[in-house]
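> Sequence and predicted structure below; questions after.
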Amino acid sequence: MTCSNCAPIEETRTIFSTGRLAAAITMAKEAIRDGILQDVPGGPMSSVIPLSDLNPDGPWDDLLRYRFRCTTCAQVFLLSAETYHGSGGEWAKEPG
């Protein structure tokens, strides 16, 4: 359940192009900068490159997986993408 802090962030976004992936990376970085989300490092299959070092325009690792937590309600969001084969990815609320 989102709160008024994280409600403006899209709950689900299918990533089917490099442009959509770049937009999702930018959205996550801006939300962290604005204090809406905080990066949740580590976890299963997390990306090697920290989000702070990730360029929205690439190059990217073959698999991207980042988790974020709302600084107010602790809702967790997940950004994941498979870039090697171009099968896409998703920005979504993590069930929980």
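Ah, there it is. All values derive from a computational prediction rather than experimental measurement.
> rest of the way, CA atoms for contacts and neighbours
Fine.
> can you tell me how far Gly86 sits from Thr72?
Separation of Gly86 from Thr72 (CA to CA, to the nearest Å): 34 Å.
> same thing with Ile25?
For Ile25, the distance to Thr72 - CA to CA - is 21 Å.
> take a look at this one as well, against the first:
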Amino acid sequence: MKVPSDFLAKIGGQTARLGGIFFTLFEVISPRKHMPDCEKCKDLRKVFKIKLPAHLKQAISIAQENVADNTISVIENGTGNWSQPFSQLVATGAWDDIVQYLFKCNFCGQRFQLNAETYHGGGGEWKPLAK
């Protein structure tokens, strides 16, 4: 499944030249460095920061679409005790204070985590997990 471009992490940096050698001044580590090249979940292997309720709504919707099309599945024993079952989660709101779910790609086994602290608005993220 394709992921909307605004969901994908923006990775960038600046480089400086010193004596013919380029140095990275700022670098976001790409989560793909040690992950499989699975065509099914490649668009999900990005870090997406959740800073607003709209971001969480979008992350939940994308996860639900990927569960529905059998790209990923929920790892039920990885869901926090404080979160309702993912199948009951509504993308439009009324979320638990802590939203935390684990998923895995049904084709390569790559794991993903969706977490957010909604009570105080602490934010969260969607991210692939290192194997």
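Right, received. Where do you want to start? This is a predicted model, so every value here is computed, not measured.
> Between Ile25 and Thr72 of the first structure, which has more neighbouring residues?
Taking neighbours as other CA atoms under 10 Å, Ile25 of the first structure and Thr72 compare with Ile25 leading, 21 against 14.
> The more buried one maps to what in the second structure?
Ile25 of the first structure maps onto Ile60 of the second structure when the alignment is built from TM-score structural alignment.
> My read is that that match contacts Ala91, right?
Yes. Between Ile60 of the second structure and Ala91 there is a contact under CA atoms under 8 Å: 5.5 Å.
> Identify the residues contacting the match of Ile25 of the first structure.
Contacts for Ile60 of the second structure (CA atoms under 8 Å, 6 or more residues apart in numbering) come out as 90-91.
> Swap in 6 Å and give it another go.
Ala91 (CA atoms under 6 Å, 6 or more residues apart in numbering).
> Which secondary structure state does Ile62 of the second structure sit in?
helix (DSSP: H, G, I helix; E, B strand; the rest coil).
> In the second structure, which residues correspond to stretch 60-77 of the first structure?
Stretch 60-77 of the first structure maps onto residues 95-112 of the second structure, going by TM-score structural alignment.
> The matching stretch: which residues count as buried?
Within stretch 95-112 of the second structure, the residues that count as buried by 16 or more other CA atoms under 10 Å are 95, 98-106, 108, 110-112.
> Contacts made by it with the rest, please.
With CA under 6 Å, 6+ apart as the criterion, stretch 95-112 of the second structure contacts 71-75, 78-80, 83, 113-119, 127-129.
> any idea whether Ile32 of the first structure is helix, strand or coil?
helix.
> gap between it and Leu51 of the first structure?
Distance from Ile32 of the first structure to Leu51 of the first structure, by CA to CA: 10 Å.
> Repeat that for Pro8 of the first structure.
Remark: distance between Pro8 of the first structure and Leu51 of the first structure (CA to CA) = 21 Å.
> Show me which of those two is the more surrounded one.
Of the pair Pro8 of the first structure and Leu51, Leu51 is the one with more neighbours under other CA under 10 Å, namely 19 against 11.
> That one matches what in the second structure?
That one, Leu51 of the first structure, aligns with Phe86 by TM-score structural alignment.
> how about the strands in the first structure?
Applying DSSP state E to the first structure gives strands spanning 12-15, 37-39, 63-70, 76-82, 88-93.
> Mean deviation, the third one versus the second structure?
Spelled out, it's strand 63-70 of the first structure. Taken over the aligned residues, the distance from strand 63-70 of the first structure to the second structure averages 0.4 Å (mean CA distance after the TM-score superposition for the first structure).
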